[in-house]
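Student: The sequence and its predicted three-dimensional model are supplied below.
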Amino acid sequence: MASANEEALTIETQAEVVGARPGSALMRPVEVVAAALLLVIVSLLLTGVVARYVLHTPIVWVDEAASISFLWLAMLGAAIAVDRNEHLRLTVFLSLFPERLRGFVDTLALVIAITVLAALILPAVEYVREESYVTSAALKIPVSYRVSAIVLGLALMLLVAIKHLLASSSMADIAKSVAVVAALGVVGWLLSPVFLGLGHSNILIFLVGVAAFCLVLGVPIAFCFGMGTIAFLTFSTHVPMIVMIGRMDEGMSSLILLSVPIFVLLGCILDATGMGKAIVEFMASLLGHVKAGMSYVLLGSLFLVSGISGSKVSDMATVAPALFPEMKRRGHKPKEMIALLATGAAMADTVPPSIVLIVLGSVAGVSIAALFTSGFVIAMVLLLALAVLARWKARGESMEGVQRASFKVIRTALLIAAPALLLPFIIRGAVGGGIATATEVSTIAVLYAFIIGIVLYGGIRPAKMYSMLVETAALSGAILLILGTASAMAWALTQTGFAHQLAGYMRDLPGGWFTYMLVTIVVFIVLGCVLEGLPAIVLMAPLMFPIAKQMGIHDVHYAMVVVTAMNIGLMAPPIGIGFYIACKIGQVSPDEAMGAIWPYLGALVVGLLIIAAVPALSIAYL
């Protein structure tokens, strides 16, 4: 089953896409526009930084112009991601279907995605019409210029999805899939009077049941949330669909999220210039001669490289090729190496500039600076837990022929790596110290990495740079569409009054706040397995964080527990997507690695329980 999962996963990475198809000629002009928009956003943000911090004359319209460009980038990027098959989806269950049904199931999943897009276009047009009466604060232009991106993005996604449907599916499968979706729609419509009287049961039927059904079929996660919310609003409420478009717009448009595509681009530059490889080589020269030294190097490199890229996938793709050959020579088993790689990436996900922390800060209203400061220390706790286990595992490691690197070698490696090593500390120091926002720092970091990459690390070819811009647009679009549809679903959940009842139930649990922490750990480990990180956070943070605050839990402490639990779930087989990505990067069979990862996940769980039980680890230095 695991090998089938590995083949089926469709996950965007910084350097490659597992199972992705190349972009079609139809979308080439869109790719050019998206790449240009990303450059415009970076230029606008840099202009704002220079005006504010150098000239001391802030330009008031810069943020607004960047916000307009950002929504257009998100929607065009989402269309590119549909074209390239790069939207995140869970296909672990597809291998359970009989071979003869898989073609039909794939077709049904695509028809469901098309249905979501078709259902949203007219409400999006109405939303644009409503927003045309509103004028922007700084540029004094109708807001419809910005939200028109939603209509165009949905239309492009619909067009591309239909094109792929006709190209990849038989007419028989298409007809059966359309019939199934139409029949379910008719049944839902006929039962609407019944659903209107069911109250909170509709949450289980639509927001859980429909979304879970789509997830099992392999529908991209953004469209799973979209279908669940559309069905809920249509069949069990009188709320117009335009409200869902507004919530999607709100979920994708926070200024804090502007840093997401910038940090994604930063990860691409890290890969292309070899800055990450320089860090790995320096760490190896420093620690490679001690027992378990290469394991320490792997963990330390993930810690430092994560401070530059903000992406688990980029971290693993940078570190594994540089270290695995030497680790194999010293007798490390491939399955142990994959286990350490996967859990090390989970450990490092709270190291600034973590995209997960940025999104969490935006959704839950928590200070990004505080999250960055706390995340650095929390990652150290988890690093220590993994390092202790790695040392015990390496008790029989062969050190034959291993020599300590000379001072000259270490000095040379340090000189090469120093510009790259400075970057994570610049990012953490600037945001954590309140000197600049995460968005401003991400822009400065991109400029710094680009210049250093050209001067010291060989530069980036123009063709590669264009490819990086398009990859960044596609990944950003996929992420932001998930955030948009998850925000709409989260809003639907809160409007039912379910959150208030859940808070009352949680307050009555025996054991007080720590019992709530344990419930949180279980919930986010499970959601991390099934939904990946960002959707789980956007969906559950509006429900869970207010309850935590009522129970006296500090929001930063709670955030650290949430993110760590979610990352453990992400790497937990047999469903956790991150585990399969690590296996793909390390070229090891998931079947072989599955048994080896549990002790490492156990070490992370021990670290997580310590973090949950000792709030001072998260908040003592804020």
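Tutor: Alright, I've got the coordinates. Residues are numbered from 1 along each chain as shown.
Student: switch to C-alpha atoms for all contacts and neighbour counts from now on
Tutor: Fine.
Student: Please name the nearest non-neighbouring residue to residue 558.
Tutor: residue 548 (7.2 Å; C-alpha to C-alpha, 6 or more residues apart in numbering).
Student: right, I mislabeled it, should have said residue 214
Tutor: residue 224 (5.4 Å).
Student: ok, and here's another one to check against it:
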Amino acid sequence: MIAVLILVFIVCLVLRFPIAFSLGISCLAYVLVKGIPLVILPAKMYSGIDVFILLSVPGFILSGNLMNAGGLTEKIIAFCNHLMGHIRGGLALANIGTSMLFAGISGTAISDTASIGAVIIPAMKKEGYEAGFSCAVTASSSTVGPIIPPSVPMIIAATLSGLSVGRLFLAGAIPGLLLGMGMMGVAYYISKKRKYPKHPRSSFKQVAKGFLDTFWSLLMTFIILFGIVGGIFTPTEASIIAVLYALLIGTFVYKKLNLKNIQHIVLDSMKTSASLMVLIGFANLFGWILLTERLPQVISEGILDFSNNKFVVLLLINILLIFVGTFMETIAALLVLFPILLKVALAVGVDPIHFAVIAVLNLMIGLTTPPVGICLFVSSSIGKVSMTEVSKSSLPFLGISFLVLILVTLFPEISLFLPKLFMD
């Protein structure tokens, strides 16, 4: 019967159904063929979303949209350009720096690519950067955001495993910084080789003004992270605080929010949150069927029969997650695969916090892995460049991403140092 589930799921993906509907239709097909009462569908979907910590996701989505509508993207780009614009390829470096700072506002790679790319890709093309390079930098750097806290994928991983959100946030900080700094090194090398433009050094006054313009938004990230880590409030409470903070800053400091655009922002955030909750509900139903058919145990036994070596097992998991990440959205992939693979990792002695970072990092890399990486598609459509050209230009950045993944996999302390320092 499991063949029916997987076959229908694959057919729906090939027909380009949304991933949530692909999961739902395949589950319906399985239930009908198996003769299970249809009441199981809403029951299992509801149990999947009836988790307190998931209440934080709509809050973070809304707060991010409120801050972004306040003109935050342009302010962060301007600040990063003041800091790095005088270096060869400064706008490319500012692009990556913006993604690192934007991480606390967005939390998802696709929204990062779309929001930042809409502003900075045309600006880079206008200054003489190759279109493929501009799109590749934007898509690749967007994968840094969901590693650096706060991160929606990390919240989902915590929901699925019962791990501490605060620990996961801290665990992603150093890998995220390594990824961002590595990409900056690649961007600088390519820019210097191709003689991309640089600007006159900004004055201290311009840098200070740029910092003040972004200070209030960056303070929100600080409040969220250290409030959760310090035990002052839960992730769900933090998301509500973030919404109230974003409303106050966007209305009285940035002065770009009003009743009319707030209504549109709330509506868009509701649509995004609702689609995400439907996805989580269907994924929980999909996971229940997999458990019923003992597929997780079969996969676990298959991997462990192949090898009991921790690093060999992690290598196999890395390959699987990168492959899945190329065509499946990050949260959907986490919902379906993370609980299964976590059991395998625990069986060979991998720390669950360490494994969660590996899983999220893998799926982020998959978003920019040719030929199907979703973020590559988004950036290529913004830059009006062929997918082939963007894929080719993204290869050096992909190489750095794989290097960071190898380091994080082989050296657990890269992920575990901060959680142990602040929470043990």
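Tutor: Ah, there it is. None of the values given here were measured: they were computed from a predicted structure.
Student: TM-score of the superposed pair?
Tutor: Here the TM-score for the pair of chains, by TM-score structural alignment, normalised by the length of the second structure, is 0.93; 419 aligned residues with a C-alpha RMSD of 1.9 Å.
Student: coming back round to it: check which helix or strand covers the residue mapped onto the residue nearest to residue 558 of the first structure from the second structure.
Tutor: Applying TM-score structural alignment, one finds that residue 548 of the first structure aligns to residue 345 in the second structure. Counting by DSSP states H and E, the element that carries residue 345 of the second structure is helix 330-347.
Student: list the buried ones in that helix?
Tutor: Using 16 or more other C-alpha atoms under 10 Å as the test for burial, helix 330-347 of the second structure gives 330-338, 340-345.
Student: How about stretch 409-426 of the first structure?
Tutor: 410, 413, 414, 416, 417, 419, 420, 421, 423, 424, 425, 426.
Student: quick one: the helices in the stretch 1-150 of the first structure?
Tutor: Remark: helices assigned in the stretch 1-150 of the first structure by DSSP state H, counting those that start in this stretch are 2-8, 28-53, 62-83, 99-131, 144-168.
Student: all strands for the first structure, in order.
Tutor: In the first structure, strands defined by DSSP state E lie at 11-12, 17-18, listed in chain order.
Student: what residues are up against residue 400 of the first structure?
Tutor: Applying C-alpha atoms under 8 Å, 6 or more residues apart in numbering to residue 400 of the first structure gives the contacts residue 330.
Student: picking that back up, the helix holding residue 345 of the second structure: average distance to aligned residues in the first structure?
Tutor: Its matched residues in the first structure lie on average 1.1 Å from helix 330-347 of the second structure after superposition (mean C-alpha distance after the TM-score superposition for the first structure).
Student: List the contacts of that helix.
Tutor: Contacts of helix 330-347 of the second structure (C-alpha under 8 Å, 6+ apart): 19, 153, 156-157, 160-161, 279-280, 283-284, 286-287, 296-297, 299-300, 303-304, 310, 313-314, 317, 324-325, 351-352, 355-356, 359-360, 363-364, 367.
Student: Of these, grab the buried ones for PyMOL.
Tutor: Restricted to buried positions by 16+ other C-alpha under 10 Å, the PyMOL selection for these reads:
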select buried, resi 19+153+156+157+160+279+280+283+284+286+287+296+300+303+304+310+313+314+317+324+325+352+355+356+359+360+363+364+367
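Student: Restricted to helices, list the contacts of helix 330-347 of the second structure.
Tutor: Under the assignment DSSP state H, the contacts of helix 330-347 of the second structure contribute 19, 153, 156-157, 160-161, 279-280, 283-284, 286-287, 296-297, 299-300, 303-304, 310, 313-314, 317, 324-325, 352, 355-356, 359-360, 363-364 to helices.
Student: hang on, the earlier thing: now intersect the buried residues of stretch 409-426 of the first structure with the helices, please.
Tutor: Reading helices off those with DSSP H, I get 410, 413, 414, 416, 417, 419, 420, 421, 423, 424, 425, 426.
Student: Distance to residue 31 of the first structure for these - can I get that in a markdown table?
Tutor: Shown next, in a markdown table, are those (distance: C-alpha to C-alpha, whole Å):
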| residue | distance to residue 31 of the first structure |
| --- | --- |
| 410 | 43 |
| 413 | 38 |
| 414 | 39 |
| 416 | 35 |
| 417 | 34 |
| 419 | 32 |
| 420 | 30 |
| 421 | 33 |
| 423 | 29 |
| 424 | 30 |
| 425 | 33 |
| 426 | 32 |
